[in-house]
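Colleague: Below: sequence and its predicted model.
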Amino acid sequence: MEISLLVLLFIPYLIIKYLVTDHDTPAEKDTKRFREGIELVAQQQYEEAFRYFDEQVKKYPKSAVAYAWRGKCNLRDENYFSALYDLAQALSYDNTLAAAYLDKGQAHLALREYQDAFREFDKAVWFYRDNNADALRLRGLARLRMKQLSQSERDLRRAVELGDENARHVLSQAPFYIHDLAKK
């Protein structure tokens, strides 16, 4: 009898504790914490955003989100090696940040490191569950540079299905598209 009364009282305690507990991941908490800097990036105030995130990296040296956003600022300023460092740091703390893989791939692409770019874009496509047109287009471009034409075409066509007009333009200029026209 006493045990059943304890169990009966314990169940509401567990339910209340679950409802009151914060369920945000560390990345979600950091995204809320760094809202000011993220808004600076959205407003294209990249120098201020870089300074903001540089300070946040010093305050929170294990914050994947701070490193990822500072990496994005470095990428925007064409500081590709600094961007690669920041994005690698971000991914070492949280390897589920799809946008960090996308940015890291763009840095490799800018440095003409196509195999490395492809690998990062491939991870981004996976984390976005094959539903991000930018990731698909960029993976397609990396594949195009590596002369993987049929795979590139598949990625670009999927990006077009998702509404990416840039991918449609690339398809109109790409060699495999020209071969398709010659066959018809």
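Modeller: Here it is on my side, so go on.

Colleague: only C-alpha atoms for contact and neighbour calcs from this point on.
Modeller: Noted.

Colleague: how many other residues sit next to residue 147?
Modeller: By other Cα atoms under 10 Å, the residues close to residue 147 number 12.

Colleague: Can you classify it by secondary structure?
Modeller: Using DSSP: H, G, I helix; E, B strand; the rest coil, the structure places residue 147 in coil.

Colleague: just residue 130 next, same as before
Modeller: Residue 130 ends up coil, using three-state DSSP.

Colleague: can you count the residues close to it?
Modeller: Neighbour number of residue 130 under other Cα under 10 Å is 16.

Colleague: Next: the one 10 residues further on.
Modeller: By the measure other Cα under 10 Å, the count of residues near residue 140 is 30.

Colleague: Surely it is in contact with residue 150?
Modeller: No - between residue 140 and residue 150 there is no contact under Cα atoms under 8 Å: 9.5 Å.

Colleague: contacting residues around the residue positioned nearest the centre of the chain?
Modeller: For the chain, the residue nearest the mean C-alpha position is residue 99 (1.1 Å; Cα atoms, centre = their mean). Contact partners of residue 99, counting by Cα atoms under 8 Å, 6 or more residues apart in numbering, are residue 124.

Colleague: Spell out which helix or strand contains it, please.
Modeller: Using DSSP states H and E, residue 99 sits within helix 98-110.

Colleague: I'd like the next helix or strand past the longest helix seen in the chain.
Modeller: In the chain, ranked by residue count with DSSP state H as the criterion, the top helix is helix 2-20. The helix or strand immediately downstream of helix 2-20 is helix 26-33, counting by DSSP H and E.

Colleague: which strands and helices sit next to that next one?
Modeller: Secondary-structure packing of helix 26-33 (3 or more Cα pairs under 8 Å, 6 or more residues apart in numbering; DSSP states H and E): helix 64-76.

Colleague: Please tell me how far the helix it packs on is from the chain's geometric centre.
Modeller: Put simply, helix 64-76 sits 11 Å off its chain's centre (Cα atoms, centre = their mean, to the nearest Å).

Colleague: Quick one: work out the angle between it and helix 26-33.
Modeller: Taking axes from the mean of the first three to the mean of the last three Cα atoms, to 10 degrees, one finds that helix 64-76 is oriented at 70 degrees with respect to helix 26-33.

Colleague: take the one below as the second:
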Amino acid sequence: MLELLVVATFFGYIYYLRNYADLRSKSEKEEAEFSPGVEMYKSGRFDEAYAYFDKKVQNRPKSCIAFLYRGLTQKGRGNVSEAFDDIQTAVSLDDEAYKAHLEFGKLYMDTHDYETALSKFNKAIVKAEETSPQSYQWRGQAYLKLGRETEAQEDFATEKRLIEQSGNRDATSQVKAPFVDKKLIVSMVMIVFTSVLIILGVKDAESVHLPYLVAVFCAIAIGFVEPHKGWLLALMQCVLVLSGYFLFTTQPETSGSRELENFSLYGSVILTFVASFLGGFMKRALNMQ
């Protein structure tokens, strides 16, 4: 039963990391995943980028970003009709992806359909929630084409303000980022549970293997969840394990049992620090790929 709890805890950590700790949208994750093709497109290698995203579309027919960038590469290759089809598909797959609406509007600007372009830019601005200066810049251009000078200037002013705010955030991001955030608090709560598991392993095991296994699995999970703050979680787990063991459990009567539990206890504490470092190293290595 204890082994099952250990495995469930480990995979619970990983599930939390993959689905809740990463606050990016689905399209943002896909764009990061397809970064090689995105770089091809940005560097003007449209044929290579088209081949890359055409394969992604075949393998991931529900991917908004795959269709979006295949459409952009088609536009770069001069295939406007195909670009329209792909970007329209991208919008239909993920209506929340503001970049798809923005690029759709740009296509209508190229065909001088400024009213339709304006509606697409409006959608991009709503979905971006004031995180995209470029959307205001393009809507301002559409307003100018429609002779709506006042509204255009308001959009250009908003664009400038967002750019300035973005620059200020970039300059002070490290200062403003709180050390104790929601993710760390949730992780601390989970550490209480893993500490209990380790204590149970120390008390119930007939050898050192089970508590060591529990400690290693839990500590690797710590490193995965918090690759930069894992030392704090590891320290917290060690304190909870030691205090919980000495304050809330009964010491064995025989010397052999005491030696086994002490060996399991202090070995688990040491492994917590070592394995948490290993888990953080593995997570950082995966992020670099």
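Modeller: Alright, I've got the coordinates. A quick note: this is a predicted structure, and the numbers were derived from the prediction, not measured.

Colleague: residue in structure 2 matching the residue nearest to the centre of structure 1?
Modeller: Matched by TM-score structural alignment, residue 99 of structure 1 corresponds to residue 99 in structure 2.

Colleague: how far away is its match from residue 186 of structure 2?
Modeller: Relative to residue 186 of structure 2, residue 99 of structure 2 is positioned 32 Å away (Cα to Cα, to the nearest Å).

Colleague: and if you look at residue 243 of structure 2?
Modeller: 21 Å.

Colleague: swap in residue 69 of structure 2?
Modeller: From residue 69 of structure 2 to residue 186 of structure 2 the distance is 36 Å (Cα to Cα).

Colleague: and what of residue 41 of structure 2?
Modeller: On the measure of Cα to Cα, residue 41 of structure 2 and residue 186 of structure 2 end up 39 Å apart.

Colleague: Neighbour count: those two, which is higher?
Modeller: Each of residue 41 of structure 2 and residue 186 has its neighbours counted (other Cα under 10 Å); residue 41 has more, 22 against 12.

Colleague: show me the contacts for that one.
Modeller: So residue 41 of structure 2 contacts 49, 69, 72-73 (Cα under 8 Å, 6+ apart).

Colleague: next one: residue 71 of structure 1
Modeller: 82-87, 103.

Colleague: which of the residues you listed also appear as contacts in structure 2?
Modeller: Counting by both residues aligned by TM-score structural alignment, their matches' Cα atoms under 8 Å, those that remain in contact in structure 2 are 82-87.

Colleague: Separate out the buried members of the residues you listed.
Modeller: 82-87 (16 or more other Cα atoms under 10 Å).

Colleague: quick check, nearest of the residues you listed to residue 60 of structure 1?
Modeller: Within these, the smallest distance to residue 60 of structure 1 is 13.4 Å, found for residue 86 (Cα to Cα).

Colleague: what helix or strand does that closest one sit in?
Modeller: Under DSSP H and E, the secondary-structure element containing residue 86 of structure 1 is helix 80-93.

Colleague: Which neighbouring elements make contact with the host helix or strand of residue 124 of structure 1?
Modeller: Using DSSP H and E, residue 124 of structure 1 falls within helix 114-127. If contacts are counted by 3+ Cα pairs under 8 Å, 6+ apart, helix 114-127 of structure 1 sits against helix 98-110, helix 133-145.

Colleague: want to throw those into CSV with distance to residue 14 of structure 1?
Modeller: Converted to CSV, these look like this (distance: least, Cα to Cα, whole Å):
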stretch, distance to residue 14 of structure 1
helix 98-110, 34
helix 133-145, 41
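
Colleague: just so I know, which of those lies nearest residue 65 of structure 1?
Modeller: helix 98-110 (9.0 Å).

Colleague: what about residue 29 of structure 2, distance to residue 201 of structure 2?
Modeller: For residue 29 of structure 2, the distance to residue 201 of structure 2 - Cα to Cα - is 38 Å.

Colleague: Find me whatever residue is spatially closest to residue 54 of structure 1, sequence neighbours aside.
Modeller: Among residues not flanking residue 54 of structure 1 along the chain, residue 70 sits closest, at 6.5 Å (Cα to Cα, 6 or more residues apart in numbering).

Colleague: no no, residue 40 of structure 1
Modeller: Nearest to residue 40 of structure 1 is residue 49, by Cα to Cα, 6+ apart, at 5.3 Å.

Colleague: So what's the residue count around the aligned residue in structure 2 for that neighbour?
Modeller: The alignment partner of residue 49 of structure 1 in structure 2, by TM-score structural alignment, is residue 49. Look at residue 49 of structure 2: counted by other Cα under 10 Å, it has 25 neighbours.

Colleague: same check, this time on residue 64 of structure 2
Modeller: Neighbours of residue 64 of structure 2 (other Cα under 10 Å): 27.

Colleague: ok, it - contacts?
Modeller: 27, 89-91, 93-94, 97.

Colleague: Now with 7 Å, please.
Modeller: Counting by Cα atoms under 7 Å, 6 or more residues apart in numbering, residue 64 of structure 2 touches 27, 90, 93-94.

Colleague: What's the match for it in structure 1?
Modeller: By TM-score structural alignment, residue 64 of structure 2 lines up with residue 64.

Colleague: With residue 113 of structure 2 instead?
Modeller: So residue 113 of structure 2 corresponds to residue 113, using TM-score structural alignment.
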